[in-house]
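Novice: coordinates only, sequence not included:
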């Protein structure tokens, strides 16, 4: 999943401005002018690395003359102690960008790592792990790219690129069937998915021609029965109350997709560190 360079540049500029404010007073007080340094960012916990392009942009914007060299590949499982990025240049610029670069890397690598754990948990079942819109405001593109780096798949990006009819839409439309028929008539070129909480609602969705059905907060037994009844007439997505302990059971019911909000709203940061050494 390719990130828009303009978006990355804008996010980094705002993040640096937030952190630096009127200037890095600690560095101004302690680092001699003209001092040069090298620094290495190293993984301190096992996981999947993602976000190097963002970290590189941080150091590019932090000051002239900073050069970055990638030392590890993104999207693969790495072990603690793995060096991932080396930067050289003015010491003040490296220190200015240090925390912002680490914040982006730790957040995005955390999302990629949690996704990889879910993907591993359902390996061999045929189901795919999806993200949701439960993302950090303004960071959605980065976090969804991190999900893909971890082996997951991206669900709809926003409210504009897919019809997802949920319980409040159903209530306003007067039922599952009317909601699905109205959506298919209005947006024939978009994927239409409808949330169902019971087998009866699944039947209404099928009758209305829904190509994709979200099974909301159902037990594994309920989902297994619906998979058998639907028999390929629509794609099925499981969602709600699914975690690493239960995701395999959900996948083994035969659903096509499992969406997990925790990938982006609850992923713990992956621990990385930056160690600087002053150059002669």
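Specialist: On my side now, so go ahead. Note that this is a predicted model, so its numbers are computed, not measured. Residues are numbered from 1 along each chain as shown.
Novice: alpha carbons only for contacts and neighbour counts from here, please
Specialist: Noted.
Novice: Okay, residue 118 and residue 188: tell me how far apart.
Specialist: 33 Å (C-alpha to C-alpha, to the nearest Å).
Novice: For the two, indicate the residue with more neighbours.
Specialist: residue 118 (24 against 10; other C-alpha atoms under 10 Å).
Novice: Next up, the contacts around that one.
Specialist: Residue 118 makes contact with 129, 244, 247, according to C-alpha atoms under 8 Å, 6 or more residues apart in numbering.
Novice: Neighbour count says what about these? Which are buried?
Specialist: Burial by neighbour count, judged by 16 or more other C-alpha atoms under 10 Å, picks out 129, 247 from those.
Novice: between the contacts of residue 118, which is nearest residue 267?
Specialist: Closest approach between the contacts of residue 118 and residue 267, by C-alpha to C-alpha: residue 244, at 12.2 Å.
Novice: In this structure the closest one contacts residue 121, no?
Specialist: Yes - counting by C-alpha atoms under 8 Å, residue 244 touches residue 121, with 7.1 Å between them.
Novice: and the comparison structure, right after this:
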């Protein structure tokens, strides 16, 4: 199978290890009472993890690391790579070794896989709509605390791209920033901001500057600041169209908010560069994945 979406970087192991540790401590508690009482300590078994619906894969190594953390002697083999698309009822991983260890790792491994494959699959649906377009799909920082590195990795597996990973990545002046600046500077807010941005560009010439705008009136003011990227937030199609005329190729354009699969193509046809979607990480449906022990 083709794998065009395999991410160009690996998941940071030190972060992954800590997340797995916390997840297993939460799930196992003081021990697997059922397995320890019913399954012999030295019992051996083989298990297959099976995707029960069509999906784009993400988190295969995460799942294997879960089992390895419990018992390093477990043997885990992935049949595919992250970013590949698989059909319904496809076995994707085989794990063999101690039966109690398999049972202890099952739920945490499946939780990671179901969530990450869900993000990758939803991202892929949006990316496929734009296959013939220059518009790129971006994620946002609307992620679960502590899981951002995994969720953004899953977006890459689905063919999307990452927006800011953290507040330190580039300057993004949002509505609340502008509200505070206006409150402090009054009618001279625009001149004050222009001066600040001039200083920032001199001191940090490689840092991108992006400004969010919610109205066309505000957009006209923002354009005078010459940002690298302008975000059109929660605008209707007719407003985006007018906004593109106002910007007139003087900045890259990102559209955010109120964009679903039905609206996506129409937005892309207006010539925007990016569409950022919080729903990729905060609302992706989990993929049905199970583990069968033989």
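Specialist: Everything's here; your move. Remember, predicted model here, so these are calculated numbers, not experimental data.
Novice: just the strands in the first structure please.
Specialist: Secondary structure of the first structure (DSSP state E): strands located at 36-43, 47-48, 67-70, 77-78, 83-90, 128-130, 163-165, 192-196, 212-216, 235-239, 257-259, 272-278.
Novice: Can you check which helix is longest in the second structure?
Specialist: Assignment by DSSP state H gives helix 99-129 as the longest helix of the second structure.
Novice: Identify each buried residue in that one, please.
Specialist: Buried, per 16+ other C-alpha under 10 Å, within helix 99-129 of the second structure: 99-124, 126-127.
Novice: That one vs the first structure, average distance?
Specialist: The superposed helix 99-129 of the second structure is, by mean C-alpha distance after the TM-score superposition for the first structure, a mean 0.6 Å from where its aligned residues fall in the first structure.
Novice: matching residues in the first structure for that helix?
Specialist: Alignment of helix 99-129 of the second structure against the first structure: residues 91-121, by TM-score structural alignment.
Novice: Stretch 216-225 of the second structure now?
Specialist: Residues 199-208 of the first structure are where stretch 216-225 of the second structure aligns, with TM-score structural alignment as the criterion.
Novice: quick one: buried residues of that stretch?
Specialist: Using 16+ other C-alpha under 10 Å as the test for burial, stretch 199-208 of the first structure gives 199, 201-206, 208.
Novice: Same question for stretch 255-274 of the second structure.
Specialist: Residues of stretch 255-274 of the second structure classed as buried by neighbour count (16+ other C-alpha under 10 Å): 255-256, 259, 264-265, 267-268, 270-274.
Novice: and it, which stretch of the first structure?
Specialist: Using TM-score structural alignment, stretch 255-274 of the second structure corresponds to residues 238-257 of the first structure.
Novice: Report how far apart the opening and closing residues of that stretch are.
Specialist: 6 Å.
Novice: how much space between the counterpart of residue 59 of the first structure in the second structure and residue 56 of the second structure?
Specialist: Aligned by TM-score structural alignment, residue 59 of the first structure pairs with residue 67 of the second structure. Between residue 67 of the second structure and residue 56 of the second structure the computed distance is 22 Å (C-alpha to C-alpha).
Novice: quick one, which of those two is more surrounded?
Specialist: The residue with more neighbours, out of residue 67 of the second structure and residue 56, is residue 56; 30 against 26, by other C-alpha under 10 Å.
Novice: counterpart of that one in the first structure?
Specialist: Alignment note (TM-score structural alignment): residue 56 of the second structure maps to residue 48 of the first structure.
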